[in-house]
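Q: Would you be able to build a 3D model of this:
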Amino acid sequence: MQATHPIGVFDSGYGGLTVFKSIADKLPQYDYIYLGDNGRAPYGNRSFETVHEYTLECVEWFFKMGCPLVVLACNTASAKALRTIQQQDLPHMEDPSKRVLGVIRPTAEVIGNYTKTRHVGVLGTKGTINSGSYEIEISNQFPDIEVHQQACPIWVPLIENGEHNSEGADFFIKKYLDELITKAPQIDTVLLACTHYPIIIDKIKSHLPENIKVVAQGDIVADSLEHYLQRHSEMESRLTKNSTMQFFTTDDANDFNAHASAFFGRPVQSNHLAI
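A: Presented below is the predicted three-dimensional model:
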């Protein structure tokens, strides 16, 4: 069998499938491997050290599977592990030319195109919000934008347990949005800084004033990856192009398959990975 060199797409669970869907739709020619670390999810409330440890283990697995490029389609992993992996781990690996990319910088690079008031709300897990990564990256790109953050710790459990369409979910969706708007009424743009949140984007929009734009990351990350590969022909030429997709989960594969289609938009068949 001819060796494949896919693009790896990683998330702590299901959420990264919303980003992977956009990537696969925009760049269908490449081979892909998706891994959800559902067995150790959620990452949102874990320490920097633990998130780095888990993420690095998964990145090393992708490399063993032949992936020269891995996208961390997970805001918590991007916030808590990406910089350390890029700066400290990759240079000491057997093939330091391999690359790991995240979702925070691509989003920060374009968020200024959406806001007129220069006040942006960021909704995310506690881990992402407490890391301050979005404040730092957006400030680097657009010093004139004021970032207002809001942690939404209940949203991911609601989504992962299939309770996001319940009346109870509406209470918690409205609760966090009201807190954000109360402390920063100037906001005209809200960024969904968690890949799970597009699943409830319609509910989020329904509890916000009509003048506020709600920005999801999938298409932004897909565009950024396309531009990255155009700029880095040395990486693009390493990737194989057979339009294949493989899915893995560190938890039960049947359970993963049952939930994944809601995030990916089509049926998914995964394999269990012991890591």
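
Q: make it CA atoms for all contacts and neighbour counts henceforth
A: Will do.

Q: quick one: the helices in the stretch 151-275 of the chain?
A: 155-160, 167-183, 201-206, 218-231, 233-236, 253-264 (DSSP state H, counting those that start in this stretch).

Q: would you list these in a markdown table and tack on mean neighbour count and distance to residue 131?
A: Output for the helices of the stretch 151-275 of the chain, formatted as a markdown table (neighbours: other Cα atoms under 10 Å; distance: least, Cα to Cα, whole Å):
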| stretch | mean neighbour count | distance to residue 131 |
| --- | --- | --- |
| helix 155-160 | 18 | 18 |
| helix 167-183 | 15 | 18 |
| helix 201-206 | 15 | 23 |
| helix 218-231 | 17 | 20 |
| helix 233-236 | 13 | 30 |
| helix 253-264 | 18 | 26 |
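
Q: this one next, for a side-by-side:
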Amino acid sequence: MQQTSPIGIFDSGYGGLTVFRSIADQLPNYNYIYLGDNARSPYGDHSFETIYKYTLECVEWLFAKGCHLVILACNTASAKALRTIQQIDLPAKYPDRRVLGVIRPTAEVIDGYTKTKKVGVMGTRGTVNSQSYLLEINKFFPDIKVYQQSCPMWVPLIENNEHLQLGADFFINEYCKQLMDQSGEIDCVLLACTHYPLLMPKLKQVFPAHINILAQGEIVASSLVDYLGRHPEIEEKLGKQGEKSFYTSGDPSAFDEHASIFFGAELKSNKM
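A: The predicted structure follows:
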């Protein structure tokens, strides 16, 4: 019997499409369902309880669509909801399903991108306040010093397609300066929000050339390839017809208009 279970990819909005694109590039033959919770985004300023509730609802929706594996391609959801879902909800209700995030795969390899052992993390308020990257990186690499900077204006600028305009420069320069003021020895900056890779052209102009600016897409994709190789009990359930479906809790026409900027290709979404 041919397996058809898709890999579910969830984000609070558009940003996870940058991760999805990297995953699809490395694993093109699998089936995928992407869900963006645009009607309730951004997640960055919500409480732990609210983000957990929203994330679980979306994960369960993807389970109902036949997904046995779901990737939280959202740093805020990974920081505030993943652990509870993995430790409480899956064992109790979905023991044969798996949910993975984006924080651990990044933390596991960050050591390869810094020589000074001084790493900057730029993210939403929710991700920064959770301390998830600081804790996870120090779990693997206690000798790395992590400096964090929240960037509350970046997601609104990106989602309104204003991020490459001159008006965005103040907020880009200001947050980068605030991060570098914490330590002049930072030589690796992690973009801990899946929206932020769209700022890469501007960030390369702001940061000194020796600083590694690290986006998560390829790291998460490579980690997923490794995970599927180590977990044949999950891999064998996945469909491999190369199908991609896109859903949003918001307005599909508005989603389609912006989503191509993140995904790098035109797409057609459906209402959740």
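
Q: Just put the helices of the stretch 151-275 of structure 1 in TSV and tack on distance to residue 244 of structure 1.
A: Listed next are these as TSV, based on distance: least, Cα to Cα, whole Å:
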stretch	distance to residue 244 of structure 1
helix 155-160	26
helix 167-183	36
helix 201-206	29
helix 218-231	17
helix 233-236	16
helix 253-264	15
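
Q: Skipping adjacent residues, who's closest to the equivalent of residue 84 of structure 1 over in structure 2 in space?
A: Matched by TM-score structural alignment, residue 84 of structure 1 corresponds to residue 84 in structure 2. Computed as Cα to Cα, 6 or more residues apart in numbering, the closest residue to residue 84 of structure 2 that is not its neighbour in sequence is residue 52, at 7.9 Å.

Q: Spell out the secondary structure type for the one you found.
A: Using DSSP: H, G, I helix; E, B strand; the rest coil, the structure places residue 52 of structure 2 in helix.

Q: Report the contact partners of it.
A: Neighbouring residues of residue 52 of structure 2 by Cα atoms under 8 Å, 6 or more residues apart in numbering: 77, 80-82, 84.

Q: Translate it into the numbering of structure 1.
A: Aligned partner of residue 52 of structure 2 by TM-score structural alignment: residue 52.

Q: Its match and residue 209 of structure 1, how far apart?
A: Distance, residue 52 of structure 1 to residue 209 of structure 1, using Cα to Cα, to the nearest Å: 37 Å.

Q: and the match of residue 84 of structure 1, what element?
A: helix 82-84 (DSSP states H and E).

Q: Next: residue 33 of structure 2.
A: With DSSP H and E as criterion, residue 33 of structure 2 is part of strand 32-36.

Q: Now do that strand: distance to the chain's middle.
A: Put simply, strand 32-36 of structure 2 sits 13 Å off its chain's centre (Cα atoms, centre = their mean, to the nearest Å).

Q: try stretch 8-21 of structure 2
A: On Cα atoms, centre = their mean, the centre of stretch 8-21 of structure 2 falls 7 Å from that of its chain.

Q: same deal with stretch 213-232 of structure 2?
A: On Cα atoms, centre = their mean, the centre of stretch 213-232 of structure 2 falls 12 Å from that of its chain.

Q: what comes into contact with that stretch?
A: 18-23, 26-27, 102, 105-106, 188-192, 194, 196-197, 203-204, 234-235.

Q: Just the buried ones from the residues you listed?
A: Buried subset of those (neighbour count, 16 or more other Cα atoms under 10 Å): 18-23, 27, 102, 105-106, 188-192, 194, 196-197, 203, 234-235.

Q: The spatially closest residue to residue 16 of structure 2 that is not a sequence neighbour: neighbour count?
A: In this structure, residue 16 of structure 2 finds its nearest non-sequential neighbour in residue 73, 4.8 Å apart by Cα to Cα, 6+ apart. Applying other Cα atoms under 10 Å, we find 33 residues neighbouring residue 73 of structure 2.

Q: any idea how far residue 73 of structure 2 lies from residue 13 of structure 2?
A: 10 Å.

Q: swap in residue 186 of structure 2?
A: 30 Å.

Q: Of the two, give the one with the bigger neighbour count.
A: Using other Cα under 10 Å, the more surrounded residue of residue 186 of structure 2 and residue 13 is residue 13, with 26 against 23.

Q: wait, that one sits on residue 37?
A: Yes - counting by Cα atoms under 8 Å, residue 37 is a contact partner of residue 13 of structure 2 at 5.2 Å.

Q: shared neighbours, those two?
A: Contacts common to residue 13 of structure 2 and residue 37, judged by Cα under 8 Å, 6+ apart, are residue 248.

Q: Surely residue 51 of structure 2 and residue 43 touch.
A: Yes - using Cα under 8 Å, residue 51 of structure 2 is in contact with residue 43, at 6.6 Å.

Q: quick revisit: please flag which of the contacts of stretch 213-232 of structure 2 sit within strands.
A: Judged by DSSP state E, strands contain the following of the contacts of stretch 213-232 of structure 2: 188-191.

Q: Which member of those is positioned nearest residue 4 of structure 2?
A: Checking those against residue 4 of structure 2 with Cα to Cα, the nearest one is residue 191 at 33.4 Å.

Q: what residues does stretch 238-245 of structure 1 touch?
A: Applying Cα under 8 Å, 6+ apart, the contact partners of stretch 238-245 of structure 1 are 4-7, 28-34, 67-68.

Q: out of these, which are buried?
A: 4-7, 28, 30-34, 67-68.

Q: now for the residues you listed, which pair is the farthest apart?
A: 28 and 68, at 17.4 Å, using Cα to Cα across these.

Q: mind checking which helix or strand residue 10 of structure 1 is in?
A: According to DSSP H and E, residue 10 of structure 1 maps onto strand 7-11.

Q: What is that strand packed up against?
A: helix 16-26, strand 32-36, strand 69-72 (3 or more Cα pairs under 8 Å, 6 or more residues apart in numbering; DSSP states H and E).

Q: how about 10 Å then?
A: Under the contact criterion of 3 or more Cα pairs under 10 Å, 6 or more residues apart in numbering; DSSP states H and E, strand 7-11 of structure 1 touches helix 16-26, strand 32-36, helix 48-64, strand 69-72, helix 75-80, strand 99-101, strand 245-249.

Q: Many thanks, have a good one.
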